[in-house]
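**Q** coordinates only, no sequence provided:
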């Protein structure tokens, strides 16, 4: 079983099996409706290199589920203010915004689940379901995970089992290049959100034996971002995507100052502040 997969990405990849790609440069079919996906007209990178870098990325960085699941176990108090409100979802009209925030909401759903916030989790489940529909994967989303999640949404153990089941299907989707751009956007959104939640919680507590593993995860995030930036370099020609990529590049310069898991408060605060700026660009 693959334990280093980006969960929100592969939920969508599972759901999109057999569906046609939405990453077309034909914008004539786009509408102003919030139910439509406005496709990017920017030139796309060489698929072979982007495909190689994407699969290298997912095999070398952990799922955001891993660090989010650790937070309550290390004494981090739940902070509802950190999740992206589902009230924002109607303003995400382009394929980029839908892809990025599918990743964001997927991490938020995990964060709510691991903290027992099941009532709110239902809203996030419905939002990710709608985004799957907008990304032409709604029917398969319901078929694969919809009813199982609805029946077991308040069972943490069962929810974890559902997610493990999704992991086992990875091989089927590593062979497909059809949804590479969307998968990259989702991966980017999920990484940003998992780090945003983690660092905003971590900066307000003192380092202890209980939470030192989270400091280690922040140290490891330095290399994760390097892997992500290697992939995103292939998309710098995308005029809509590029501003966020440049923000992440600046964030990477701060992460490069992290030399060990012994991160001082000043650097942690600098990284967190920049990450907040990156996340704001992603969700606004």
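**A** Here it is on my side, so go on. Everything numeric here is computed off the predicted structure, so don't read it as measured data.
**Q** only C-alpha atoms for contact and neighbour calcs from this point on.
**A** Fine.
**Q** next, the distance between the ends of stretch 57-67.
**A** In stretch 57-67, first residue to last residue: 17 Å (CA to CA, to the nearest Å).
**Q** quick check: buried residues in the one helix or strand residue 161 maps to?
**A** Here residue 161, judged by DSSP states H and E, is contained in helix 156-167. Using 16 or more other CA atoms under 10 Å as the test for burial, helix 156-167 gives 159, 162, 163, 166, 167.
**Q** may I see the residues you listed organised as TSV, with distance to residue 64 added?
**A** Listed next are these as TSV, based on distance: CA to CA, whole Å:
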residue	distance to residue 64
159	15
162	16
163	12
166	15
167	13
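**Q** not counting its neighbours along the chain, what's nearest residue 248?
**A** Sequence neighbours aside, residue 278 is the residue nearest to residue 248 in space, at 6.6 Å (criterion: CA to CA, 6 or more residues apart in numbering).
**Q** name the element that neighbour belongs to?
**A** Per DSSP H and E: helix 265-283 holds residue 278.
**Q** list the contacts of that helix.
**A** Helix 265-283 has contacts (CA atoms under 8 Å, 6 or more residues apart in numbering) with 84, 88, 97, 100-101, 189, 192-193, 195-196, 199-200, 203, 244, 247-248, 251, 254-255, 257-258.
**Q** where do the helices of this structure begin and end?
**A** In the chain, the segments counted as helices under DSSP state H are 7-15, 47-58, 64-70, 95-114, 118-134, 138-141, 147-152, 156-167, 170-174, 180-202, 212-232, 242-255, 265-283.
**Q** out of those helices, the one nearest residue 39 is which?
**A** helix 95-114 (5.4 Å; CA to CA).
**Q** chain center to the closest one: distance?
**A** 6 Å (CA atoms, centre = their mean, to the nearest Å).
**Q** take the one below as the second:
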């Protein structure tokens, strides 16, 4: 959070102590709910999570595609940060952390750096509450956004921060928070794509939407590990309604010529393949409708 002078901090502490009885009971209740998840934390194989994360198109990649296609910026695609201070469970905060990360990527790609400050501040609030503020360089990000320069550095630091937070969650036995952050990141990115597909139809956007069939299946496989928790179960049920529509998308692969590349100082042979996505206009419209409904429901968590 923003730095505060000591006298103000002491006043706030005294004020809070006078109100601690009612508020603390509510916070403790919510903390207890999160403890349930922690108690049943399941070790997810590292390679499984890494593969899923690598396969998910980053919000920057999605925004870059939209930008490249000449799609104009729209602030209507962004989630509101107004309720960030009202979030009081790790479940809510981790999910919104993903959502705001996608929004920040979108703003950065369109060089809306002055608007990005609002999301940088909201993310800072959430990372502090989740005890991962050390991985979010608020001061540098705000300076880059304020100066309206070094866009590449701003994008790199934003993405790097999220990679660091995800890794920390997994290494500190809080993979359930990582799964929520990834889900928020993914659904918000898909929301961008589906809204654009509705207003500015493009084969490239449609293909990218259809490819999410595979990604959602991977995400659900991770979320289902925590389905005993009512909130995870509700999240899964919502995503399953979208999964029903995405399952109808047909994806085939065309094998290309192998390519030799250098990776970590070694030559590696990579088998190239091209995915062919078949999706009807009717299917696309249903996916757009489901995505908007689910996304709007989830940002109200």
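**A** Received the coordinates, thanks. Note that the structure is predicted; figures quoted are calculated from it, not measured.
**Q** closest one to residue 46 of structure 1 out of the buried residues of helix 156-167 of structure 1, please.
**A** residue 167 (27.3 Å).
**Q** show me what contacts residue 105 of structure 2?
**A** 59, 60, 63, 155, 158, 159.
**Q** distance-wise, check the first one relative to residue 109 of structure 2.
**A** To tie it back to what came earlier, the one meant is residue 59 of structure 2. As defined by CA to CA, residue 59 of structure 2 lies at a distance of 9 Å from residue 109 of structure 2.
**Q** neighbour count: these two, which is higher?
**A** residue 59 (26 against 23; other CA atoms under 10 Å).
**Q** trace the more buried one over to structure 1, please.
**A** Taking TM-score structural alignment, the alignment pairs residue 59 of structure 2 with residue 64 from structure 1.
**Q** please apply the same query to residue 99 of structure 2.
**A** The alignment partner of residue 99 of structure 2 in structure 1, by TM-score structural alignment, is residue 104.
**Q** hang on, that match packs against residue 189?
**A** Yes: if you go by CA atoms under 8 Å, residue 104 of structure 1 and residue 189 touch, sitting 5.0 Å apart.
**Q** may I ask which two of the contacts of residue 105 of structure 2 are separated the most?
**A** Most distant of those, by CA to CA, are 63 and 158, 13.8 Å apart.
**Q** ok so, going back, return the most buried member of the helices of structure 1.
**A** helix 95-114 (a mean of 26; mean count of other CA atoms under 10 Å).
**Q** that one vs structure 2, average distance?
**A** Mean deviation of helix 95-114 of structure 1 relative to structure 2 after superposition (mean CA distance after the TM-score superposition for structure 1): 0.8 Å.
**Q** show me the contacts for residue 78 of structure 2.
**A** Residue 78 of structure 2 sits in contact with residue 103, where contact means CA under 8 Å, 6+ apart.
**Q** which position in structure 1 pairs with it?
**A** Per TM-score structural alignment, residue 78 of structure 2 is aligned with residue 83.
**Q** its match and residue 194 of structure 1, how far apart?
**A** 10 Å.
**Q** then residue 186 of structure 1?
**A** Taking CA to CA, one finds residue 186 of structure 1 at 12 Å from residue 194 of structure 1.
**Q** swap in residue 216 of structure 1?
**A** Applying CA to CA to residue 216 of structure 1 and residue 194 of structure 1 gives a distance of 15 Å.
**Q** name the nearest residue to the most centrally placed residue in structure 2, ignoring sequence neighbours.
**A** In structure 2, the residue lying closest to the centroid (CA atoms, centre = their mean) is residue 185, at 1.5 Å. Leaving aside its sequence neighbours, residue 185 of structure 2 sits nearest to residue 98 (CA to CA, 6+ apart; 4.1 Å).
**Q** mind listing what that neighbour touches?
**A** Residue 98 of structure 2 neighbours (CA under 8 Å, 6+ apart): 180, 181, 182, 183, 184, 185, 186.
**Q** run a quick neighbour tally on residue 15 of structure 2.
**A** 11.
**Q** doesn't it lie inside a helix?
**A** Yes: counting by DSSP: H, G, I helix; E, B strand; the rest coil, residue 15 of structure 2 falls inside a helix.
**Q** could you check how far the closest residue to residue 128 of structure 1 other than its chain neighbours is from residue 263 of structure 1?
**A** Excluding its sequence neighbours, the residue lying closest to residue 128 of structure 1 (CA to CA, 6+ apart) is residue 102, at 6.0 Å. Distance, residue 102 of structure 1 to residue 263 of structure 1, by CA to CA: 31 Å.
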